[in-house]
Each structure stands twice: as C-alpha cells, then as structure tokens.
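*Asks:* Take this sequence and fold it.
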Amino acid sequence: MNRIKLRSVAPVAAAITLGLSLTACGAGNEDSGSGSSDGDGVSGTLAGAGASSQESAVQAWRAGFQEANPDATVNYDPIGSGGGREQFISGGTAFAGSDAYLDDEELTAAQERCSGGEIVEVPNYVSPIAVVYNLPGVDTLNLTPEAIGGIFQGEITEWDDPAIAEENPDAELSGAITPVHRSDASGTTENFTDYLDAASGGSWSEGVVEEWPIDGGEAAEQTSGVVSAVTNGEGTIGYADASQAGDLGTASVQVGEEFVEYSPEAAAAVLDNSEQAEGRGETDIAIEVDRAVDEGAVYPIVLVSYMMACQTYEDEEEAELVKSFLSYVVSEEGQQTAAENAGSAPLSTEFQEQATTAIETITAGS
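*Replies:* Have a look, this model is predicted:
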C-alpha cells in the first residue's frame, strides 16, 4: 500500500513548536496519569496496537499508568504502524500508535468506524531513526544523504565504494553491503523514505512509501526484526528507531557541511519549523517534517509518531480509559518517562497543551 501524502501545508503556529522541555507542565496536566479527568482512578482493559518503534516507550507508559490506576490494564500489540491503523479502523482496538498519520482514505474510514465522528490524532513520540550498521572494526561511519539513498536503492553495493570511502578516510572498509529493510507496512519506512526522497539528490528514486518497493537486500518484520538481522549479519545496514539500536554502530548523517550524530536534541531541532497539514479537524494534529534541512546540529531522519483514537465511543468506560491513558502519554510525566526509557524527545509544553486539549474532547456517546 502506497500512502498518499498531503502536500498542502500551512505553518504551525509558534505556540505549538516542538522542542525539548522537561521543566514546565501544561495547564491541566498536573494530574495527568492519576486517573480520569475528575481525578478518580479508571478501571477496565484497554486494547491498542501499532508502531513497534514506540514499544519501549509504551512499556514505560503502561507501567506508569497502571501503577497509578491499579484496576486498569493496557494491552499494546507492536504489530507495526500499518497493522495498528488497520486494527483501529476495523474496530479491533480502541486506539492505535502509528509512525505516520492517517491518509485521506484512512481518515474517512476511521471517521466511519467512530460512528461518523471526528478523530483524535496527536503526536506523542518524537525520535531519531538511526542508520544502524554492523561492520567489524568500524566504530564511526559518516554517510552523505546521496550515499544512504544509493545503498538502499541497491546501487552502492560495496563498503569501499568511493561515495563512502571518501567521507571515511581512516576506516578500513571492505566487503559487500547487505541493506536490511522492513518487510511489513511501516511508518518507520515511510519516514525513512520521506527523508531519502527529500534529501538524497535523486539517488533514491522510489518515492515516499510505507511498504518497501525494491527486491534485494534482506527483509525483516518490525523494528526488532531489523535490529536482529543487522546484528546477526556482517556488512549489514538498516534503519530503526534509535531507542532500539542497542550496541550496533550508528552512522552520522551529513547535514550541510557537517556530519551529525543522532540524539533526541538534534531530532527535536528539525521540527522547530515543521508544518501542520491543512484540511484536518481541530483534534487531528498531523505534522509535515522538513527533511531537507542544511543547518548543523540538526538530525533530519526522525519519526513523529501518533496516538489515534475516536472522539466519541459508545462505551463510557472505554472512553474514560482511552482519554486517561492518552492524557498520561502526552503529559510532562509521560513524556519524561519516554525520554528516560526510550530516548525520545519530549514534546514542548505548548504542544503538550494542544495535545491534551484534543484528548480532553474524548467522550462517550449518548
């Protein structure tokens, strides 16, 4: 399934600029995670599914939320972004996590699933996508966008190719390159190919896709599968949420005249001038990311992951569970928990407030 990207965008107001902020809490967030909106603990079982990139963060969110709400259970199946959206749209789960926002067709289907009501879709997780590699003896690796595109296009097949060797004069490069990609529908793939499409100068020619379009290389399911395939191979290279890179080597990416290592701070910096997609409802906060930045200290290969839910549920308990859990996720406490356990970049205070306002509209139908 090739996703249709919205190309018509409008600047995001400065008040919702994404950045790093751990010190201030949005209005009304002080009690987020302590229970429902009236401060009482919620109960019941909540089912979600989606992005495997968020798995480490979701585990931490579940633990924190369930500690504050001992009668509540949150289940999350990390089946991938595409699978999560499909499960949510079909009514199989109450919420979904996704590394890509709903496209136009999915949005219409999701609104029908939600009894014709609006969708609550909020960014909740901002993280670098690391270019991970396993090349014995090579501890540091600089890669240009053109080289990364050529590798995953299948045009650069040897580690000592001049496009790589010239930027790494002190490294002993040799052997065949085995690129590893996701085999499942993946928002991580979409974000990665969005970067390649914008920044590779044409060395990547397959556009922005959610499902890998090229034969060759090695395919692996979910983030954990890519990390495992790169780890167990030699001369392998892949892309994965940085929180799960483990002990693998991670490439520094050329931005302007510099090579930039991934970090939460550098990932957040690329979003400072991001744009919000037009034509969405007030509670549907879909963000376009500028990948072709040329300023230093910015890491452009990032994913902005979303939580998506209905604005109206038939069951009151389900509505309160969804609202309470998502409120915790975007709260200062929840964002700090994700930063500590998954290395993500916390939402700014202003963005926390906007996301919380959207989530607070979740209710049960009459």
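*Asks:* Could you use CA atoms for every contact and neighbour count after this?
*Replies:* Will do.
*Asks:* What residues sit buried inside the helix or strand G48 falls within?
*Replies:* Here G48 sits within strand 44-50, counting by DSSP states H and E. Neighbour counts over strand 44-50 (16 or more other C-alpha atoms under 10 Å) mark L46, A47, G48, A49, G50 as buried.
*Asks:* Farthest pair within those residues?
*Replies:* L46 and G50 (13.8 Å; C-alpha to C-alpha).
*Asks:* quick one, helices of the stretch 1-150 of the chain?
*Replies:* With DSSP state H, counting those that start in this stretch as the criterion, the stretch 1-150 of the chain has helices at 55-68, 81-90, 104-113, 145-153.
*Asks:* Throw those helices into TSV and include mean neighbour count and distance to A266, thanks.
*Replies:* Formatted as TSV, these follow (neighbours: other C-alpha atoms under 10 Å; distance: least, C-alpha to C-alpha, whole Å):
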stretch	mean neighbour count	distance to A266
helix 55-68	20	19
helix 81-90	23	24
helix 104-113	16	30
helix 145-153	22	17
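*Asks:* Output these in CSV; the columns should cover distance to E257.
*Replies:* Below are those laid out as CSV (distance: least, C-alpha to C-alpha, whole Å):
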stretch, distance to E257
helix 55-68, 33
helix 81-90, 34
helix 104-113, 38
helix 145-153, 12
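*Asks:* Leaving out the residues flanking it, which one is nearest to P264?
*Replies:* For P264, ignoring the flanking residues on the chain, the nearest one in space by C-alpha to C-alpha, 6 or more residues apart in numbering is A345 at 4.7 Å.
*Asks:* to compare against the first, here's another:
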Amino acid sequence: MKLAASRRVAGLAVISAVALTLAACGGSEADENGGGSEATEEGAALSGTLPGAGASSQENAVNSWLAGFTEQHPDVQASYDPVGSGTGREQFISGATLWGGTDAAFDEEELAQGAERCYGGEVVELPLYISPIAVAYNLPGLGVENLNLQPETLAGIFNGDITTWNDPAIAEANPDVELPDTDIVPVNRSDDSGTTENFTEYLAAAAGDAWPHEASETWPISGTQSGAQTSGVVSTLEAAEGTIAYLDASQVPDGFGTVAVGVGEEFVPFSPEAAAAVVDASPAAEDATDLRLTIDLARDTEESGTYPIVLVSYTMACSVYESEQDAENVKALLSYIASEEGQERAADPSVAGSAPISDDLRTEVEAAIEQISVA
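*Replies:* Next up is the predicted model:
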C-alpha cells in the first residue's frame, strides 16, 4: 500500500515506553459508574466501560475481537452496537460512544465536529478491517458458484435497466450457463451505509455512463427492495428467487452464488487475497494524516488478480479523551485489533474471512494509537 511517507515518523521505542507506563485511573466517567483501575507490577490493570457502535459489515469481526480482548482484560466491559456506519459516526460525534467502526471516511464537516467531541484533538481513523463486498444472488439450481458480470452490467442491474436473468449482457459473459427467464430483483440497504457508499463508489468509477449517480451512503434510487443493516439485506435476499444484493462477503448466506466482476481481461471472484491486492495497489487519500490512515481505493483498476469492490472499514476513535481510563482502554482495544492475533481471528473464514493488514500498515497504526492521550 502506498501510504504517505510522513506517517512513518513515529518510532517503535515510544510504543514500548508508553506500553510500560503505569497509568492508575481516577475521576473518569467509568469510575463514577463503579469502574476503577488497580495497579500491577506489569502496568495498569484496565477496567471500566468501553461502548462502541457503527458498521454492521464488520460485526462478526468485532465480536471476535471483543472476545479476544475480554480474555486479556476481563474487567473492561467492551461492547459494540452494529447500527450502521452513518449512525455509528453520529453516536461517536455526540459522545455516546468511545470508539466505533465506519465503512466510509469522515467528511470535512464530521471532522470539525469530531475535533470538538475529542476535546480539541482529532478523529483517529485506522483501516483495520479489509473485506470484499460480495454481490450475491438467489438463483437455486443454477449450477455455478460464480456468475461473470461486467461493471456496466452490474450497474444496469442495480439501476433497473437490466430486468431479467437471461438478458443478453449477462448471457454473453456466461456462455456455458443456462440462465432462467426470471425477473431480477435488486436489493439495497435502506439505511445510510458505508457499504452502500463503497458499492456506489465502485459503480461510479468502473461502470461509466451505465451508473448515472454519484457515490453516496444513501441509496440513490427510490421504490426499490431494501433491508435495514446487513441483516435486513440478507433477509430480503433470502425471501425470493431472482434477488441480487451487495453485502459484506462474510455474511453471504450459505449456498448462494456470488458475482465474479470484470477486471481488465478477466473475471475475478471475491477473496481476501484479491481484496488485499487492490488495497496494496491504492494510494493514500489526499487528506490522510498520521492519525487518519485513509485510502483512495483504485476502483477502476485493471490489474490482474484484484477485486475492486472492496470495503475498508475504519476503526474510529479520538486522539484525546477526557479521562486516562478511557484513553488507556481505547488504546488497548485498538492495539489488540491491530495485532497479528486480532487480525488472524477476523481472517478465520468461519468468522469474517477478512484480509489481515500488512506489517508496514501495522507499524503506522501502532504509531497512531500511541498518540492517543488525555485532555
């Protein structure tokens, strides 16, 4: 991944020094709720509450991370409400949560609001969940695991221009498949969603005039079949034959087919490796900093072996917290998520099948985490 060189200035010596610091916590919001810290020889024993909320796409991964984190820090009551990216950012900005997940980077207005919420600090955005967005369809008995679809064909389907499964555009890319004369029923998210923003961003970049809409967290077409959060999309997808939907690959129902998308001269099915490949081929976003490690994904790439409908879900936090307890708890959780153990837990196919971050990115993430401090 071609991330900004300025991010690499933080040294690992600082990380080691801070990790060994004794941080007895007093007077925090968690203390008022009955939490407290008990110093040990190894450092500060963590305790208190650690509420989070956000993207439903990474729910399975977050659940596995919280399980591993709780094994290490049983006195911290960490939680995550998968309310969706948009609502998750709203709750974080309002101060209702201490951390969260978002499938879309903060915009300029949200960053300004975040600075106020973060006691004069900044919003921290760390790309800790990398996963393909699958396009799944409900066509029992089709006899193939993947249907080949060009970007323009996908755009035509979700824009309502291609309405039956045996349409010539689909048949041309799948000459050996007997396609049914079944109506296509596109399914989208009904709530504001980073998954929707990532999917529409791909269509806008790769499908040309076939997708006449801008990228948006809100689905741009009215009167469609939809579902709230990822669970609602899955329920709608399962409800009738002929449906097709975009959703995090980890939550595709068993037995459903998925799309291999046209990339250059080939069709590429989703996989963690293909998702990681497109992230590695993508530059840092123009406004990325050493605290906001945001990425400008190469949606229209033609590089072999890449799957461009990928979701990079950011873990959001503050660079400054009101209490030492909150700051230390957040740092510990983010450090666990970024660790090799944490990333491998989410990469387990039975959990989320995500792509683990690279060692170089982990170094940058750790440097950002160590900048989290107390007001």
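*Asks:* What's the TM-score once they're superposed?
*Replies:* TM-score for the superposed chains, counting by TM-score structural alignment, normalised by the length of structure 1: 0.90, backed by 348 aligned residues with a C-alpha RMSD of 2.5 Å.
*Asks:* ok, the buried residues of strand 44-50 of structure 1 vs N191 of structure 1, which is closest?
*Replies:* G50 (15.3 Å).
*Asks:* what's the matching residue for that closest one over in structure 2?
*Replies:* Counting by TM-score structural alignment, G50 of structure 1 lines up with G54 in structure 2.
*Asks:* now its match: how far from G114 of structure 2?
*Replies:* 15 Å (C-alpha to C-alpha, to the nearest Å).
*Asks:* returning to that earlier point: and A96 of structure 1, which of the helices of the stretch 1-150 of structure 1 is closest to it?
*Replies:* helix 81-90 (5.3 Å).
*Asks:* distance between the closest one and the chain's centre?
*Replies:* 15 Å (C-alpha atoms, centre = their mean, to the nearest Å).
*Asks:* Counting by contacts, list what it packs against.
*Replies:* strand 44-50, strand 95-98, helix 104-113 (3 or more C-alpha pairs under 8 Å, 6 or more residues apart in numbering; DSSP states H and E).
*Asks:* Of the ones you listed, give the one that comes closest to E146 of structure 1.
*Replies:* strand 95-98 (27.5 Å).
*Asks:* What range does that closest one cover in structure 2?
*Replies:* So strand 95-98 of structure 1 sits over residues 99-102 in structure 2, by TM-score structural alignment.
*Asks:* Residues contacting that stretch, please?
*Replies:* 50-55, 58, 80, 84-86, 88-89, 92, 194, 313-318, 330 (C-alpha atoms under 8 Å, 6 or more residues apart in numbering).
*Asks:* For G156 of structure 2, see how far away the residue nearest the centre of structure 2 is.
*Replies:* The centroid of structure 2 falls nearest to S313 when counting by C-alpha atoms, centre = their mean (2.2 Å). Distance check for S313 of structure 2 against G156 of structure 2: by C-alpha to C-alpha, it reads 27 Å.
*Asks:* Alignment lookup: A67 of structure 2 to structure 1.
*Replies:* Using TM-score structural alignment, A67 of structure 2 pairs with A63 in structure 1.
*Asks:* let me redo that: D81 of structure 2
*Replies:* For D81 of structure 2, the residue aligned by TM-score structural alignment is D77.
*Asks:* again, but for R299 of structure 2
*Replies:* Match for R299 of structure 2 (TM-score structural alignment): R291.
*Asks:* Count residues in the vicinity of its match, would you?
*Replies:* 21 (other C-alpha atoms under 10 Å).
*Asks:* what's the answer for H181 of structure 1, then?
*Replies:* Counted with other C-alpha under 10 Å, residues neighbouring H181 of structure 1 total 28.
*Asks:* isn't it right up against A219?
*Replies:* Yes - taking contacts as C-alpha atoms under 8 Å, H181 of structure 1 lies within contact range of A219: 5.0 Å.
*Asks:* who touches both of these two?
*Replies:* By C-alpha under 8 Å, 6+ apart, the residues touching both H181 of structure 1 and A219 are V226.
*Asks:* all strands for the stretch 251-366 of structure 1, in order.
*Replies:* 252-255, 258-260, 275-277, 287-288, 302-310, 312-313, 363-364 (DSSP state E, counting those that start in this stretch).
*Asks:* circling back to that earlier point, mean deviation (superposed) between the match of strand 95-98 of structure 1 and structure 1, please.
*Replies:* When structure 1 is overlaid, stretch 99-102 of structure 2 sits 0.8 Å from its aligned residues on average, using mean C-alpha distance after the TM-score superposition for structure 1.
*Asks:* Can you tell me how far the aligned residue in structure 2 for D170 of structure 1 is from E125 of structure 2?
*Replies:* By TM-score structural alignment, D170 of structure 1 lines up with D176 in structure 2. D176 of structure 2 sits 45 Å away from E125 of structure 2, going by C-alpha to C-alpha.
*Asks:* cool, and L139 of structure 2?
*Replies:* Applying C-alpha to C-alpha to L139 of structure 2 and E125 of structure 2 gives a distance of 38 Å.
*Asks:* repeat for L22 of structure 2
*Replies:* 26 Å.
*Asks:* Who has more neighbours out of these two?
*Replies:* Legend: neighbour count by other C-alpha under 10 Å for L22 of structure 2 and E125, higher for E125 (29 against 14).
*Asks:* ok, now which ones touch the residue in structure 1 that that one lines up against?
*Replies:* With TM-score structural alignment as the criterion, E125 of structure 2 lines up with E121 in structure 1. If you count contacts by C-alpha under 8 Å, 6+ apart, E121 of structure 1 has them with Y101, T283, D284, I285, A286, Y306, M307, M308, A309.
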